[in-house]
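Next comes the sequence, and after it the predicted model I'd like to discuss.
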Amino acid sequence: MSDYREKIVLTYRHLLEMHEELQTRIINVGMTGEYSEVNTVFKPGDTYQFDLEQFRGTEDLNLNKLLNFFDELENLMNSLANINGITEEELEDEDL
């Protein structure tokens, strides 16, 4: 693998980490802001799989900005993966 391709794959890995962290932050902002009343029904230890679609259509400008950024990040990641043909094997390769 060329140095250039290695840097592209490493950058994509970093974007994946950012993607996951941003998703968590969006949920946290939503659940402590506009959806705080929903948050009160959860007890410590409860688990729930959130879908970011649940947070769309809100009046919360901050939440909307974060969701827009999330969408832009996903578009960027999809473009990089498509342009460069990044494979799952490359993303899982621990030698990079």
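Sure, I can see it.

going forward, measure contacts between C-alpha atoms and count neighbours the same way
Will do.

buried residues in the helix ranked longest in the chain?
Criterion DSSP state H: the longest helix present in the chain is helix 3-32. Buried positions in helix 3-32, judged by neighbour count with 16 or more other Cα atoms under 10 Å: 8-9, 12-13, 15-16, 19, 22-23, 26-27, 29-31.

which ones are touching the most centrally placed residue in the chain?
Against the mean C-alpha coordinate of the chain, by Cα atoms, centre = their mean, the closest residue is H19 at 2.6 Å. For H19, the contact set (Cα atoms under 8 Å, 6 or more residues apart in numbering) comprises 70, 73-74.

Over to M31?
Counted by Cα under 8 Å, 6+ apart, M31 has contacts 38-39.

Please repeat the previous calculation with a cut-off of 7 Å.
By Cα atoms under 7 Å, 6 or more residues apart in numbering, the residues touching M31 are N39.

same check, this time on the one 3 residues further on
Residues in contact with E34 (Cα under 7 Å, 6+ apart) are D60.

Comparison target below:
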Amino acid sequence: MNTYRDQIVIAIQDLIICRHNLFDNIVNLAMKGELGHLDGAVDQGETYEFKMNHFRGLNDKTVNTVIEICDLIDSKIMILMEENGIDYNEVDFEN
């Protein structure tokens, strides 16, 4: 049976997964919209790792709104961790 603290870690992990999903949506929205000129710029089999800063400053209001939601989730994750004494090694940020 999970303790209260265990359940907080699970909730944080769920927020991290949600945040990663939203970031994927930011990439897809930007590549279909404002950054469409980059589509196909990477050869097949090659990869490129986008960071949030690649999308900050775009004019797309939808992309900017989803970025704001990601920022809020990041902030709330940190608050939950700090308020409950949860260390970084207790959650998987790469998930």
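That came through fine. Quantities reported herein were computed from a predicted structural model and do not represent experimental measurements.

before we move on, the earlier item: what's the distance between the residue nearest to the centre of structure 1 and I83 of structure 1?
19 Å (Cα to Cα, to the nearest Å).

Same check on V29 of structure 1?
On the measure of Cα to Cα, V29 of structure 1 and I83 of structure 1 end up 33 Å apart.

ok, now L63 of structure 1?
Applying Cα to Cα to L63 of structure 1 and I83 of structure 1 gives a distance of 30 Å.

And these two? Which one has more around it.
L63 (22 against 9; other Cα atoms under 10 Å).

Give me the mean distance between the one helix or strand that one maps to and structure 2.
Secondary structure assignment for L63 of structure 1, by DSSP states H and E: helix 61-84. Compared with structure 2 after the fit, helix 61-84 of structure 1 shows a mean deviation of 0.6 Å (mean Cα distance after the TM-score superposition for structure 1).

Tell me how far whatever helix or strand comes next after that helix lies from the chain's centre.
Next helix or strand after helix 61-84 of structure 1 toward the C-terminus (DSSP H and E): helix 88-92. How far helix 88-92 of structure 1 lies from its chain's middle: 18 Å, per Cα atoms, centre = their mean, to the nearest Å.

Ok, stretch 13-23 of structure 1 next?
With Cα atoms, centre = their mean, you get 5 Å for stretch 13-23 of structure 1.

Check stretch 29-45 of structure 2 too.
With Cα atoms, centre = their mean, you get 19 Å for stretch 29-45 of structure 2.

just stretch 41-48 of structure 1 next, same as before
For stretch 41-48 of structure 1, the separation from the chain centroid amounts to 22 Å (computed by Cα atoms, centre = their mean).

do the same with stretch 58-74 of structure 2
A distance of 10 Å separates the centroid of the chain from that of stretch 58-74 of structure 2, by Cα atoms, centre = their mean.
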